[in-house]
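Visitor: Sequence and predicted structure, then a few things I'm wondering about:
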Amino acid sequence: MSGMVTEVRLPGRDDKNAHVRIGALVPLTRPGWEEAGRHLLAGMELAVREVNDAGGIEGKPLELVVRDTAADPHRAAAAVDELARLGVAALAGEYHSVVARAVASRADALGLPFLCSSAVLDALTEQQTQWVARLAPAQSHGWRTYADFLLAAGHRRIAVAAEPSVYWASGTRILRNHLAPRGGTVIEVDMRESTPASVCDALVDAHASALLLLVGHPEPAVSIVRSVRRDRRLAEVLIGAPAGQPEFAAWATTLGDDGAAVPFLRYLPERLGPLGARVGTALRERLAEAPSFVAFEGYDTVAVLADVLRSHGVDRASTAEAWASVSVEGTRGRIRFSRTPDIGVWQWVWAPVQVVDRDPARPGRLRVLRTADASTR
């Protein structure tokens, strides 16, 4: 899929100047999280189809120009340069936070609007920018909700099996800063020096009651889960995955019953409204499986950009100036952007946040364990 281009056009319109183009950045090949990329793209494509069915943008069809980032920041930055030369009105998408940060930096330098769909790293840019907005909640918001879930469930000694990454390091810091004043302790297990078996030994030695997977999927996450589940010493240890690996069908397919009861973060309301329910049905048909929250993020991204392009025109500077006035009914609530302390981009404060797991009795069913306090949204 490298370098693929997806176009959604109305018949008989081949002149590129007759189209309004959005550059879509998604991970579609390894080492990117392909399943997340597929869901993100499905949501964007569905929204583009609906925009065009309703007459497009100023009578012109909307077109997605898709580039596969493969979780590579350098590749993504090069794609931004290419898309800028192709004349896209804006950029959309990306799932991986480190990649989205590279995209945001390059978009800011070029003066190209970027609506980030799914990446959560707080410091998406080094300094405040007018060119970037984000739909996903900041990592500090979601992961504090997750930490509160752990505390409420009685967990005070929490181990994290972590690989080297700005994203994982940020998550560990958020957890430690939130848990420590409340009597919680975070014990780090460096996966550069550990095997699944040694992770189990570390949990026993640390008297940890919970293990959080801050690692890649499928490996080493799958091997760690299997090792912990089979270790009788750890029968009472909770396994968690705040980054959301169990959201996708591949998790359940690979791990079966072992993949149940692993709490993760999901950015959906407990009940979808009429728009969300309709879009959810269409996404299920398009994906041939239950849509993840990432698919809804993709749809909302295009819905917001289409509204801005209709109301403010396709000039890039006008789009960037429009973030403050956005008010769009999305699949998960009304979307508005504002400035938030310590976050340099225009931010939706906040998308709904849940802690969810797969029901051990029915691993295909998700259970809501906690929702973010409404006062924080």
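Guide: The structure has been received and is ready for your questions.

Visitor: Every contact and neighbour count from this point should use C-alpha atoms.
Guide: Noted.

Visitor: mind listing the helices for the stretch 201-350 of the chain?
Guide: For the stretch 201-350 of the chain, helices defined by DSSP state H, counting those that start in this stretch occupy the ranges 221-230, 249-255, 274-287, 293-312, 316-322.

Visitor: Let me know which of those is the nearest to Arg370.
Guide: Closest approach to Arg370 among these (Cα to Cα): helix 293-312, 16.1 Å.

Visitor: before we move on, back to that, mind checking the helices of the stretch 201-350 of the chain for the one nearest to Arg332?
Guide: helix 274-287 (6.3 Å).

Visitor: For that closest one, name the packing helices and strands.
Guide: Where contact means 3 or more Cα pairs under 8 Å, 6 or more residues apart in numbering; DSSP states H and E, helix 274-287 is packed against helix 34-53, helix 293-312.

Visitor: Take this one as well and set it beside the first:
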Amino acid sequence: MNTPSSTPLPDPAGAPVLLGALAPLSRPGWAEAGRHLVAGFELAVREANAAGGIGGRPLELVVRDTAADPERAAAAVKELAGLGVAAVLGEYHSVVARAVAASADALGVPYLCSSAVLDALVDEGAPTERVARVAPVQSRGWRLYADFLLASGRGRVAVAAQPSVYWAAGTRLLRERLAAGGGTLVELDANALTPGALCDALAESGAGALLLLTGHPEPAAPIVRAVRADPRLADVLIGAPAGQPEFHEWIAELGAAGAGIPFLRYLPERLGPLGERVGDELRAHLGEAPSFVAYEGWDTVAVLAEALRTRGTDRASLAGAWQHVRVAGTRGPIAFSRVPEAGVWQWAWSPIQVADRDPSDPEAFRVLRTG
């Protein structure tokens, strides 16, 4: 762990407090997720400034597009540090968030991760005080997803996976949890197999569920279409634990074929008054229902604004704020604790659902399990 920087940031009276915001806003990143994340940031910044800002100084976002590229994201952190940001926030893709965490920590800049869930956000054995996270760790959600599969009688599960640290971690978590419940997991290579060949392998496997651990729209959408069209696989449940069906782009691409595909969603069963109000504002801004990622964006800025108000804008002071912050978030009260496997300060009990889009109304969601 690096020693926290004690270098104070310039803070002339009335000058904005800068926050460096990172999100995937172009391909190959999930640009819709990035758009929702930034919408949440922007709304929370507007509301913080309307309430007086940070000691009379306005918050100001400096947004950079990561395009799901770890090197591009690390370079953006270096740029933002040079611009004098008090902290860096954001990112959706886990592999990118790891690069952001490493770069921010090395440069002495606090980082609050919004949406990436990979447990090992920093290298094993290198815990840091500078990094915290609003999103839940992957192990919580994916174990809940495995429990859902077992409870639904689908103990033999196939995964169509692409190479990635994130997908590999998810596969391991699923295999371990399924095995503990008497289930098994079969791996299919989503890069090597065409959709048709994957359907053949799936039929031969005898699996009752196929989980898509892949990018979207390619190859996820062609795989969904192929499985839906194959009469041998009529009873196979398709799942997407990483959350792709949450977004309108998914249903726009797949139509009715994209419904009935369970995924992980980081929302409570019912939003409270704050969540309802923020959701209405986000819907008006986005022109569509806000995803859980948009709520994560709002919550991230709410946490940082409170930390800045109570601990000051100095980076070292801010890096020591996580354990002291208590914030009313859109999805429940937010407080941070140490999670050993993550190596960062973590909102440990953010809400998690297994949900899907209702086949009778693909614009509506059904909650299938909570945890």
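Guide: Cool, the structure landed. Just so it is clear, the structure is predicted and the values come from calculations on it, not from any experiment.

Visitor: Serialize the helices of the stretch 201-350 of the first structure to CSV and add fields for mean neighbour count and distance to Glu35 of the first structure.
Guide: Below are these laid out as CSV (neighbours: other Cα atoms under 10 Å; distance: least, Cα to Cα, whole Å):
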stretch, mean neighbour count, distance to Glu35 of the first structure
helix 221-230, 18, 16
helix 249-255, 15, 8
helix 274-287, 16, 10
helix 293-312, 23, 10
helix 316-322, 19, 30
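
Visitor: Could I get these in TSV, plus columns for distance to Val368 of the first structure?
Guide: Below are those laid out as TSV (distance: least, Cα to Cα, whole Å):
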stretch	distance to Val368 of the first structure
helix 221-230	21
helix 249-255	17
helix 274-287	18
helix 293-312	14
helix 316-322	35
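
Visitor: Among those helices, which comes closest to Ala153 of the first structure?
Guide: Nearest of the helices of the stretch 201-350 of the first structure (Cα to Cα): helix 221-230, 19.4 Å.

Visitor: Contacts made by the closest one with the rest, please.
Guide: 196-197, 199-200, 213, 215, 234-235, 239, 254-255, 258-259 (Cα atoms under 8 Å, 6 or more residues apart in numbering).

Visitor: mean shift between that helix and the second structure?
Guide: Superposed on the second structure, helix 221-230 of the first structure shows a mean distance of 0.2 Å to its aligned residues (mean Cα distance after the TM-score superposition for the first structure).

Visitor: now that helix, how far from the chain's geometric center?
Guide: 24 Å (Cα atoms, centre = their mean, to the nearest Å).

Visitor: go on, stretch 185-194 of the first structure?
Guide: 24 Å.

Visitor: Just the buried positions in that stretch, please.
Guide: 185-187, 189, 191 (16 or more other Cα atoms under 10 Å).

Visitor: Equivalent analysis for stretch 63-83 of the second structure, please.
Guide: For stretch 63-83 of the second structure, by 16+ other Cα under 10 Å, it's 63-70, 72-74, 76-78, 80-81.

Visitor: Ser26 of the second structure: which of the residues you listed is nearest?
Guide: Of all the buried residues of stretch 63-83 of the second structure, the one sitting nearest Ser26 of the second structure is Ala67; the distance, using Cα to Cα, is 5.0 Å.

Visitor: and that closest one, what is it in contact with?
Guide: Ala67 of the second structure sits in contact with 23-31, where contact means Cα under 8 Å, 6+ apart.

Visitor: Could you do Leu83 of the first structure as well?
Guide: Per Cα under 8 Å, 6+ apart, neighbours of Leu83 of the first structure: 23, 65.

Visitor: gap between it and Ala107 of the first structure?
Guide: 10 Å (Cα to Cα, to the nearest Å).

Visitor: Count residues in the vicinity of Ala106 of the second structure, would you?
Guide: 16 (other Cα atoms under 10 Å).

Visitor: what residue of the first structure takes the place of it?
Guide: In the first structure, the residue matched to Ala106 of the second structure (TM-score structural alignment) is Ala109.

Visitor: how about the strand or helix carrying that match: buried residues?
Guide: Using DSSP states H and E, Ala109 of the first structure maps to helix 97-110. With burial defined by 16+ other Cα under 10 Å, the residues of helix 97-110 of the first structure counted as buried are 97-108.

Visitor: Lovely, talk soon.
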